[in-house]
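A.B. asks: Give the three-dimensional model of this entry:
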Amino acid sequence: MKTLLVTGSCGLIGSEVVAYFDEQGWQVVGVDNNMRRDFFGELGDTSWNKHRLLATCRAYRHVDLDIRDRAGVLALLEAVKPDLIVHTAAQPSHDLAASRPFDDFDVNAVGTMNLLEATRRHAPEAVFVHLSTNKVYGDRPNTIPLVELPTRWEYADPAYANGIPETMSIDQSQHSLFGASKVAADVMVQEYGRYFGMKTCCLRGGCLTGPNHSGVQLHGFLSYLVRCNLEQREYTIFGYLGKQVRDNIHSYDVARCIDFFYANPQPGAVFNLGGGRANSISILEAFDAVSQLTGIPMRYRYVDQPRKGDHICYISDLSHMRRQLPGWDITRSLSNIFDELVASWRERLKQ
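C.D. replies: Below you'll find the model as predicted:
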């Protein structure tokens, strides 16, 4: 039986990966210490997801471990010796990183380093997949000429008709402290692949979403937006007239991508991973989409100050991914994603 180790196993992507590989007959070890509750308070608590996984998975074992604990990480990898490591644990918020910079860097950069070195020592043949972020590009995507449309910003340069490719520079731009800590992790994952010949991969995610997301204001765009609508809570738009665009990918399609990479691994791989143009949407467009589903008008306020390093328009170019991982593609449309988010939050808010 093959063994998978997932960090951040109670988060959105981690829990999806656990369920996906458990269903395929893998033995799954999940690492999560519910740091999201510490970061985001009660709304960020992921213990409900831990209980769901323990109740529904066939071969899941949970380990309460902080990835900053180097000795603990080394001991775990020595004991488990997994075939596949999927590293999703992170401090994921722009804003929180500025107020807690040491925690941000220690979790995102040092925690990743702990896992890489433990893998090199105790499971060097394992495939190592790191959930990176499009924030490694900093605000460089904002240098692309844009055109303002009634409900969104759009690329004016036809070279970006398919979105942002992996060849975009990550240098000499403003990232936010979160983006910078993720750059450190991203580059180290690549280096362990190239220098040591390990099978490593960075997935530079756009907006990753799905029904098991504990969406909060500082993290989880669509999930939090849907929750605000259903609770008739005020949503805050930060700058860009609410026309900023994100491409959204369902967590299931992320798990499928990891499966495809496991079957076709390579050292130091980098992929932009989002929903692509078909799954792109602006905040204003998302307000309209969720209101049409729920019948509840969206309550919001506008702050004419964007978050530092935030993207005006970001769409992932999936061309490289489709070439390198033939057979993989988006299976969940934006309408599927909205339907699932609304249904999930309606159920969760009953409890």
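
A.B. asks: CA only for contacts and neighbour counts going forward, please
C.D. replies: Will do.

A.B. asks: In three-state terms, label the residue nearest the centre of the chain for me.
C.D. replies: Centroid-nearest residue in the chain: residue 208, 4.8 Å away (criterion: C-alpha atoms, centre = their mean). Following DSSP: H, G, I helix; E, B strand; the rest coil, the label given to residue 208 is strand.

A.B. asks: ok, the residue nearest to residue 296 when sequence neighbours are not counted - contacts?
C.D. replies: For residue 296, ignoring the flanking residues on the chain, the nearest one in space by C-alpha to C-alpha, 6 or more residues apart in numbering is residue 229 at 6.6 Å. Shown in contact with residue 229 (C-alpha atoms under 8 Å, 6 or more residues apart in numbering): 290, 291, 296, 297, 298, 299.

A.B. asks: Now do residue 229 against residue 298, distance only.
C.D. replies: Using C-alpha to C-alpha, to the nearest Å, we find residue 229 at a distance of 6 Å from residue 298.

A.B. asks: try residue 111
C.D. replies: Relative to residue 298, and taking C-alpha to C-alpha, residue 111 is found at 39 Å.

A.B. asks: Going along the chain, name the strands of the stretch 1-150 of the chain.
C.D. replies: Using DSSP state E, counting those that start in this stretch, the strands of the stretch 1-150 of the chain run over 3-7, 27-31, 60-63, 84-87, 127-133, 146-148.

A.B. asks: Where do the helices of this protein begin and end?
C.D. replies: 12-23, 35-40, 47-56, 70-80, 94-99, 101-105, 111-122, 176-196, 221-230, 251-263, 283-294, 319-324, 334-350 (DSSP state H).

A.B. asks: among those helices, which is nearest residue 160?
C.D. replies: For residue 160, the closest of those is helix 319-324, at 11.8 Å, according to C-alpha to C-alpha.

A.B. asks: In terms of secondary structure, what does that closest one contact?
C.D. replies: strand 269-273 (3 or more C-alpha pairs under 8 Å, 6 or more residues apart in numbering; DSSP states H and E).

A.B. asks: Tell me which other helices or strands the strand it packs on touches.
C.D. replies: Using 3+ C-alpha pairs under 8 Å, 6+ apart: strand 269-273 touches helix 176-196, strand 199-205, helix 319-324.

A.B. asks: Proceed likewise with the subsequent sequence, for comparison:
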Amino acid sequence: MVSSSSFWSGKRVLLTGHTGFKGAWATLMLTTLGAHVTGFALPAEDEENLFDLTDCATSIESHIGDLRDPSAVSATVQAAKPDIVLHMAAQALVRRSYAEPLLTWQTNVDGTLNLLEALKPLPSPPVVLVVTTDKVYRNDETGRPFKETDPLGGHDPYSASKAACEILTESWRLSFAERYGIKIATARAGNVIGGGDFSEDRIVPDIWRAVRGGYKLELRNPEATRPWQHVLDCLFGYLLYIEALAQNPNVPPALNFGPAGGNPPTVREIAERILNAVSSSSRWAISGQPGPREMLKLNLDTNLARTSIGWADHLTEERLVDWTAEWYRAYAEGADMRAFTLEQINTFLTIANRNQ
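C.D. replies: Predicted coordinates for the structure are as follows:
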């Protein structure tokens, strides 16, 4: 299966979370494929952010609002009349979820329900993909790759709220989807990296700030493992999944997206690779600051996505690091970052469609 403009051209897409890191990449990828995008999200949090650096707002209908406000969600849905809903908006940071558990639960669970309920009155039922996380599984810290059939759980408020979002979406699908003609599924993605991420508590932005500020990078859990993947590989999986949902009634209702293989690199390994790619003089140290508990081992089994919808990751190993480092180097050199980001997207689409 190939994600192409023949499917996406002219499609009305409601994209939640469009002002975030993944959301901005998704905005540009969707518009490149010819979709008409309506975005719904809070304002971009960081003064320095990919959404503004790439002038995303000029390409779409951008609505600034809060998922916790059902009237704002409903008004946007009615204005967009989407063929497709890609729901990525969330409170997505583990450490922040400890500080703001109420906000996290309300956004990730109540906000998702507000969105799904707003779809019921639409005259033409959309295809819906709800994005959750690789952290929805009950993590026994063995490092074994989680399959879609494994039990859901979550220790921290973020992970638990996303597991609850999975349960909510499944309940809504079984209770209402057939009645309203809506096709709905969930995507569980690994840790994504790529250019243009400036968020707090994420490895690549932390590296970028350390290099630019001339100080030593601090790592909280250097031996923790995560299923790292490039943001474009992840988003390409979402698009393929949506195409499959639209065309095939037998597509699984949940899929994992992450790198192939059973031995994901550690935080230390990925940090050292990116540090070496962007600066020859930067080094790291273990953070001395205590923090809330974070899972040390995390891995995904992504065979079902590969066999059921024909997805594959293309920016692996050296490419994963190189493409990320190239973006930040271009940014540091004052390049036109909209043009550079679009160039990476077009190059990726060429590679992915050639290899599918």
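
A.B. asks: Tell me how they score on TM after superposing.
C.D. replies: Superposed pair, TM-score by TM-score structural alignment, normalised by the length of the first structure: 0.81. Supporting alignment: 316 aligned residues with a C-alpha RMSD of 2.5 Å.

A.B. asks: what about the corresponding residue of the first structure for residue 309 of the second structure, how many neighbours?
C.D. replies: Using TM-score structural alignment as the criterion, residue 309 of the second structure maps onto residue 325 of the first structure. Applying other C-alpha atoms under 10 Å, we find 18 other residues in the vicinity of residue 325 of the first structure.

A.B. asks: Skipping adjacent residues, who's closest to residue 325 of the first structure in space?
C.D. replies: Spatial nearest neighbour of residue 325 of the first structure, excluding adjacent residues (C-alpha to C-alpha, 6+ apart): residue 260 at 6.2 Å.

A.B. asks: Was I right to think residue 77 of the first structure contacts residue 118?
C.D. replies: Yes. Using C-alpha atoms under 8 Å, residue 77 of the first structure is in contact with residue 118, at 6.1 Å.

A.B. asks: Tell me the counterpart of residue 245 of the first structure in the second structure.
C.D. replies: Residue 245 of the first structure maps onto residue 225 in the second structure, by TM-score structural alignment.

A.B. asks: coming back round to it: closest to residue 63 of the first structure out of the helices of the first structure?
C.D. replies: helix 70-80 (9.1 Å).

A.B. asks: where's that closest one relative to the chain centroid, distance-wise?
C.D. replies: Computed by C-alpha atoms, centre = their mean, to the nearest Å, the chain-centroid distance of helix 70-80 of the first structure equals 24 Å.

A.B. asks: Relative to the second structure, what is the average displacement of it?
C.D. replies: Here the mean offset of helix 70-80 of the first structure against the second structure after fitting is 1.3 Å, by mean C-alpha distance after the TM-score superposition for the first structure.

A.B. asks: which parts of that helix are buried?
C.D. replies: By 16 or more other C-alpha atoms under 10 Å, the buried positions in helix 70-80 of the first structure come out as 70, 73, 74, 76, 77.

A.B. asks: elements contacting the longest helix seen in the second structure?
C.D. replies: As assigned by DSSP H, the longest helix anywhere in the second structure is helix 337-355. Helix 337-355 of the second structure is packed against helix 21-32, helix 318-332, with contacts defined by 3+ C-alpha pairs under 8 Å, 6+ apart.

A.B. asks: could I get these as CSV with distance to residue 229 of the second structure and mean neighbour count?
C.D. replies: What follows is these, written out as CSV (distance: least, C-alpha to C-alpha, whole Å; neighbours: other C-alpha atoms under 10 Å):
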stretch, distance to residue 229 of the second structure, mean neighbour count
helix 21-32, 12, 23
helix 318-332, 7, 18
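
A.B. asks: Can I get those in TSV including distance to residue 252 of the second structure?
C.D. replies: Shown next, in TSV, are these (distance: least, C-alpha to C-alpha, whole Å):
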stretch	distance to residue 252 of the second structure
helix 21-32	22
helix 318-332	28
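
A.B. asks: Looking at these, spot the one closest to residue 104 of the second structure.
C.D. replies: helix 21-32 (18.0 Å).

A.B. asks: quick one: the closest one aligns where in the first structure?
C.D. replies: Across the first structure, the stretch matching helix 21-32 of the second structure (TM-score structural alignment) is residues 12-23.

A.B. asks: Okay, residue 59 of the second structure and residue 52 of the second structure: tell me how far apart.
C.D. replies: Taking C-alpha to C-alpha, one finds residue 59 of the second structure at 12 Å from residue 52 of the second structure.

A.B. asks: likewise residue 14 of the second structure?
C.D. replies: Per C-alpha to C-alpha, residue 14 of the second structure is found 19 Å from residue 52 of the second structure.

A.B. asks: now swap in residue 117 of the second structure and tell me
C.D. replies: 30 Å.

A.B. asks: more crowded one of residue 14 and residue 52 of the second structure?
C.D. replies: residue 14 (26 against 17).

A.B. asks: could the helices and strands packed on strand 269-273 of the first structure go into a markdown table alongside distance to residue 16 of the first structure?
C.D. replies: A markdown table is the format used below for those (distance: least, C-alpha to C-alpha, whole Å):
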| stretch | distance to residue 16 of the first structure |
| --- | --- |
| helix 176-196 | 21 |
| strand 199-205 | 15 |
| helix 319-324 | 20 |
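
A.B. asks: Highest mean neighbour count out of the ones you listed?
C.D. replies: Greatest average neighbour count among those goes to strand 199-205 (a mean of 24), per mean count of other C-alpha atoms under 10 Å.

A.B. asks: Where in the second structure does that strand fall?
C.D. replies: Following TM-score structural alignment, the aligned partner range for strand 199-205 of the first structure in the second structure is 183-189.

A.B. asks: thinking again about what came up before, show me what contacts the residue nearest to the centre of the first structure?
C.D. replies: Residue 208 of the first structure sits next to 13, 220, 248, 249, 250, 251, 274 when contact means C-alpha under 8 Å, 6+ apart.

A.B. asks: quick check, nearest of those to residue 284 of the first structure?
C.D. replies: residue 248 (14.8 Å).

A.B. asks: Burial check on the closest one, number of neighbours?
C.D. replies: With other C-alpha under 10 Å as criterion, residue 248 of the first structure counts 29.
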